[in-house]
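predicted model follows, preceded by the sequence.
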Amino acid sequence: MTAPISQLIRFAMVGAVNTGTYYVCYLAFLTQLPYLAAHVLAFCLSMVGSFFLNAYFTYRIRPTWRKFLLFPLTNAANFVITTCGVYALVDLAHFSHTWAPLVAAAVAVPITFVVSRTIMLRPDNRQASESLGESVAQTTPTA
């Protein structure tokens, strides 16, 4: 199996876990917040987990601060598509606010994979490639 195909399969698996995480958070937040606020908060929280799962499992790379800070760009298209999709489905099409995020997420997957693969597999320069764990160890003073 070629690398892009196996990455796409692992990306889909991470996406399923991420979607489940997002959806559980969304439903929990929906009990206290309007649906769009619940969507935004659940999306942001699940994105952090998605970064680490994609780094370690999908692309088998070491997470770096640079990639962590760029990773939200991989989700920008996803965020716009899902947010507009949720709004259009709920407010315009009168679709259930419970199921709308899942439908909108399915539409965004192919775009998110292409952008994610581009950012996550982009080579870091030496200075910016410091891993998340190493930067904490290096900034801690020794006695």
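Sure thing, it's come through.

from here on, just use CA atoms for contacts and neighbour counts.
Fine.

OK, contacts around the most centrally placed residue in the chain?
The chain has residue 47 as the residue nearest its centroid, 3.6 Å off, counting by CA atoms, centre = their mean. Contact criterion CA atoms under 8 Å, 6 or more residues apart in numbering gives 18, 72, 75 as the residues in contact with residue 47.

tell me which helix or strand it sits in.
Assessed by DSSP states H and E, residue 47 sits inside helix 35-53.

right, and the helix or strand after that helix?
helix 65-87.

what's the angle between the longest helix seen in the chain and helix 35-53?
Using DSSP state H, we find that the single longest helix of the chain is helix 3-30. Put simply, helix 3-30 runs at 140 degrees to helix 35-53, going by axes from the mean of the first three to the mean of the last three CA atoms, to 10 degrees.

now do the helix holding residue 47: distance to the chain's middle.
7 Å (CA atoms, centre = their mean, to the nearest Å).

against that first model, consider the following:
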Amino acid sequence: MNHAVVREIVRFLASGLINTGVTYAIYLALLSKAGYAIAYTVAYLIGIALSYLLSTRFVFRVNHSARRAVIFPVVYLIQYLFGLTVLHASVTWLGIPEAFAALVSTVLSIPLTFVLSRLVLVNGHAQRKTAP
């Protein structure tokens, strides 16, 4: 693995921590007012917008484009379906408390999200920003 990809992975993990912290706080805030699936969905949608901004500017350092902005949510649709399945299995079959099950879902989806995000934002696109 080359150094550029390793740096992207490190930046991806850092941005993911920020995004996870924000969306988990939103999830917990909503959990008292709605069921876990609705709380997860709302927090997840907010996280998509934050992730796009962090991924284009900080992680992969690519220019924003309408095409990327339209395609990027597909990454998160796939991750959402995966995450909701893991969330449901964690709560229903494994008995993990709802407040922690979202974290299990997030951790298990990290590799999938990195690969899909990189495919959408970097592969096949020559509009990379110059690194600071």
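Yep, it's here. Since we're looking at a predicted model, the values are computed, not measured.

so after superposing, what's the score?
Scored against TM-score structural alignment, normalised by the length of the second structure, the superposed chains reach a TM-score of 0.89; 126 aligned residues with a CA RMSD of 1.7 Å.

buried set for stretch 57-65 of the first structure?
Buried residues in stretch 57-65 of the first structure, counting neighbours by 16 or more other CA atoms under 10 Å, are found at 58-59, 63-64.

okay, the residues you listed in CSV with distance to residue 110 of the first structure next?
As requested, the buried residues of stretch 57-65 of the first structure are exported to CSV (distance: CA to CA, whole Å):
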residue, distance to residue 110 of the first structure
58, 15
59, 16
63, 22
64, 24
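
and which of these is nearest residue 51 of the first structure?
Set against residue 51 of the first structure, the nearest of these by CA to CA is residue 63 (8.2 Å).

I figured that closest one hits residue 55, correct?
Yes. Shown here, residue 63 of the first structure and residue 55 form a contact pair, counting by CA atoms under 8 Å, at 5.8 Å.

coming back round to it: how far off helix 65-87 does the helix holding residue 47 of the first structure point, in degrees?
150 degrees.

so helix 35-53 of the first structure matches what in the second structure?
Mapped onto the second structure using TM-score structural alignment, helix 35-53 of the first structure spans residues 36-54.

now that stretch on the first structure. Mean distance?
When the first structure is overlaid, stretch 36-54 of the second structure sits 0.5 Å from its aligned residues on average, using mean CA distance after the TM-score superposition for the first structure.

may I see the buried residues of that stretch?
36, 39-40, 43-45, 47-48, 50-52, 54.

and those residues, which is closest to residue 9 of the second structure?
For the buried residues of stretch 36-54 of the second structure, the nearest to residue 9 of the second structure is residue 54 (12.9 Å; CA to CA).

thought residue 15 was touching the closest one, still the case?
Yes. Counting by CA under 8 Å, residue 54 of the second structure touches residue 15, with 6.3 Å between them.

which contacts among the contacts of residue 47 of the first structure does the second structure share?
Mapping the contacts of residue 47 of the first structure onto the second structure (both residues aligned by TM-score structural alignment, their matches' CA atoms under 8 Å) leaves 72, 75 still in contact.
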